[in-house]
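**Q** Following is a predicted model, sequence given first.
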Amino acid sequence: MNIHAIVLAAGKGTRMNSSLYKVMHPVCGKPMIEHVTLLLESLSLHNLVVVIGHGAEAVKEQLGNRVQYAYQHEQLGTGHAVWMANHLLADQEGVTIVINGDTPLVKADTLRKLLEHHQSKQAAATVLTSIVDEPTGYGRIIRDENGDVRRIVEEKDATLGQKKVREISTGIFCFDNQKLFQTLPQVTNENAQGEYYLPDVLALLQEQGNLIGAYATDDPTEGTGVNDRVQLAHLELLLRKRINERHMRNGVTMVDPATTYIDSDVEIGRDTVIYPGTVLRGNSQIGEGCQIGPHVQVIDTKVDDFTRIPPFTAVGDVKKGNKLRAVGGAAGREEILVTADARR
């Protein structure tokens, strides 16, 4: 079976109040759109389409020819955005994942389980859902008396009763690809926003006698998106916590994980101790048995096994034109890494 994916990345991101295109804002060392693209590439897709609009050139420079592009010149809603990929995907057989470009917390395993659930139920569409304590702002999952998904109601269109529903849509879907593109032209913009909502496809498919499925993730943070800088900081906090926990489970000691900042591509050997205030950025590789910090910054640097980096030290390309080199430690003994003082 062919698997396709459409990444929605054409939004202006007005509330970010930034000249930088929303999905290009970095989270733990990489733009959000890069996180999402790498996630999807791990699924061995047949087609990967990124829908772009404002800031298109920045996204194209980041992703290059790894993906196909569709353009949404007018912001008319998520349904309209998916329709922009019509010329690339409409005739394709298989299943299509639709995901937002500002959701870097989604896990590959979750998407695989979503696909498996979709196929096992032989559904026309399947939505990734989550149960949350505070559903305000999210589309609510409305089920029928049999427990099947009836529709998704957006916050601004929901009744008081529907707003009490705690099962929400993450905005991530699987569709039978041909049914998706056959149904999209039937979606109207008769709603509070005057937009063409992608979730309206679910109700239309059900009216045609198709089964609509739902797969609930047990991690409600996976569908977390970004509309402003406050949400961006929250998302970075969540991803940083996940990264730190992964390293600790792999044998790294962190004296204070809350003050340890590690980019997503950093590698760290076991039995290394990371002291508070440490920042490890870029493609840095830290060997085994090292002691880093406190208050150390390492950028794009390979640190040999059993190296000690003393407090208040900066290693790497700290600022333009100031490239610093790490001093390696021989196996079984410790060396002091002498670098520029970063306290300035």
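**A** On my side now, so go ahead.
**Q** contacts, neighbours, all on C-alpha from now
**A** Noted.
**Q** count of neighbours near residue 253?
**A** Each residue near residue 253 was counted by other Cα atoms under 10 Å, and the total is 18.
**Q** mind listing what it touches?
**A** Residue 253 makes contact with 271, 272, 273, 274 under the criterion Cα atoms under 8 Å, 6 or more residues apart in numbering.
**Q** Closest one to residue 170 out of those residues, please.
**A** residue 274 (34.7 Å; Cα to Cα).
**Q** taking the contacts of residue 253 one by one, which sit in strands?
**A** Taking DSSP state E, the ones among the contacts of residue 253 that sit in strands are 273, 274.
**Q** any idea which of the contacts of residue 253 has the most stuff around it?
**A** Ranked by neighbour count under the definition other Cα under 10 Å, these are headed by residue 274 with 25 neighbours.
**Q** ok, structure two:
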Amino acid sequence: MSAPGAAATIATMRLADPTGYGRIVRGAEGDVERVVETKVPGDATAEELLIDEVNTGLIVFDGAALRDALPQVGAHTAQGERYLPDVLPVLRSTGARVAAHEVADPDLTLGVNDRRQLAEVRAIAQQRIFDRLAAAGVTVVAPGATSIDVGVELGEDTLVEPGVVLRGATRSGARCHLGPQSTLIDTTLGDDVTVRHTYATDAEIHDRVSVGPFAYLRPGTVLREGAKVGTYVEIKNSDIGPGSKVPHLSYIGDADVGEQTNLGAGTITANYDGRNKHRTTIGARVHGGVDTSFVAPVTVGDDAWTAAGSVVTGDVPPGALAVARAKQRNIEGYDARQRSDD
């Protein structure tokens, strides 16, 4: 905003109704001579009250010039107060130049002195973000229930449902369906992605991926094209291959999963041994039974299977079935013996 060679540059704006604002008085050359206060009758003349250019309260000074001029500011208003804009005539009296920068958008000059004003300014900023996205072909269903950072970019025909929060450098491709009730932070989405009731941060979601509801994608998560992460699933620092599915109630951490693999409900990668993290490698077209735990480091080959309830601690060859659980034993008459002890 500072003008070259000026000891001070004051931001001004023009208002149809300038009531309550200090008026900008310019000289013959267009530089600012002074600011006339209008809060109290007698500070401004009738002619000065007709001026529609007003002081926004923003002034950029040359520091040394301001320091020298401040002691010379007197109490010239009807209220007997000293006003900072009164330093401008002092600067001019030394031969210094006072320039003006006219602000076209009054909202840019709004002050924030309390939480209410902060909310008002935030609402204006949010609406401008929504307007920009709408012009780009994005639908925000409920702007009042949505929060989107200025750095977020969304592709054409993307739908943003109520309760969505988009933060940081989040990006989406075209035709995405975001929400309801999802938070995405620094997350990248491809085209045709669906994300519902999901919390994701520093994640990478490729084309035609479905996430949620109630999924948690932690940093380092990569979901390849056509993958699915379902209900109550947490993924951390893992690469889920194209077309692979983690449908229900699972934790996949520090893992690499090949394409077209299906991990059953309750799948866990036990990636921490108490001291260090280890990776699990699961191949392509693997069929993981429900309630399978993979104790890392472990590798499961392509086309392998795991039986339900298995705790896999060793590598599984391609095409093999891993059964890692105690053999079932039925104790006949157990209930009767329990009752006889009562």
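**A** The structure has been received and is ready for your questions. The structure displayed is predicted, hence computed values, not measured ones.
**Q** follow-up on the earlier one: which of the contacts of residue 253 of structure 1 line up with contacts in structure 2?
**A** For the contacts of residue 253 of structure 1, the contacts that persist in structure 2 are 271, 272, 273, 274, with contact defined as both residues aligned by TM-score structural alignment, their matches' Cα atoms under 8 Å.
**Q** so the last one makes contact with residue 254?
**A** Yes: taking Cα atoms under 8 Å as the definition, residue 274 of structure 1 is a contact partner of residue 254 at 4.8 Å.
**Q** re the thing from before, could I get the kept ones among the contacts of residue 253 of structure 1 in a markdown table, plus columns for distance to residue 181 of structure 1?
**A** Output for those, formatted as a markdown table (distance: Cα to Cα, whole Å):
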| residue | distance to residue 181 of structure 1 |
| --- | --- |
| 271 | 52 |
| 272 | 52 |
| 273 | 53 |
| 274 | 51 |
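**Q** Report the two of the residues you listed separated the most.
**A** Spatially, the most separated pair among those is 271 and 274, at 9.6 Å (Cα to Cα).
**Q** Tell me which residue of structure 1 matches up with residue 102 of structure 2.
**A** Taking TM-score structural alignment as the alignment basis, one finds that residue 102 of structure 2 is matched in structure 1 by residue 216.
**Q** Hmm, I typed the wrong one, I wanted residue 117 of structure 2.
**A** Using TM-score structural alignment to pair residues, one finds that residue 117 of structure 2 aligns to residue 231 in structure 1.
**Q** which SS state does that match fall under?
**A** Secondary structure for residue 231 of structure 1, judged by DSSP: H, G, I helix; E, B strand; the rest coil, is helix.
**Q** does the closest residue to it other than its chain neighbours sit in a helix or strand, and which one?
**A** Once its chain neighbours are removed from consideration, residue 231 of structure 1 has its nearest residue in residue 225; the separation is 7.5 Å (Cα to Cα, 6 or more residues apart in numbering). Under the criterion DSSP states H and E, no helix or strand holds residue 225 of structure 1.
**Q** shared neighbours, residue 274 and residue 254 of structure 1?
**A** Overlap of the contact sets of residue 274 of structure 1 and residue 254 (by Cα under 8 Å, 6+ apart) consists of residue 260.
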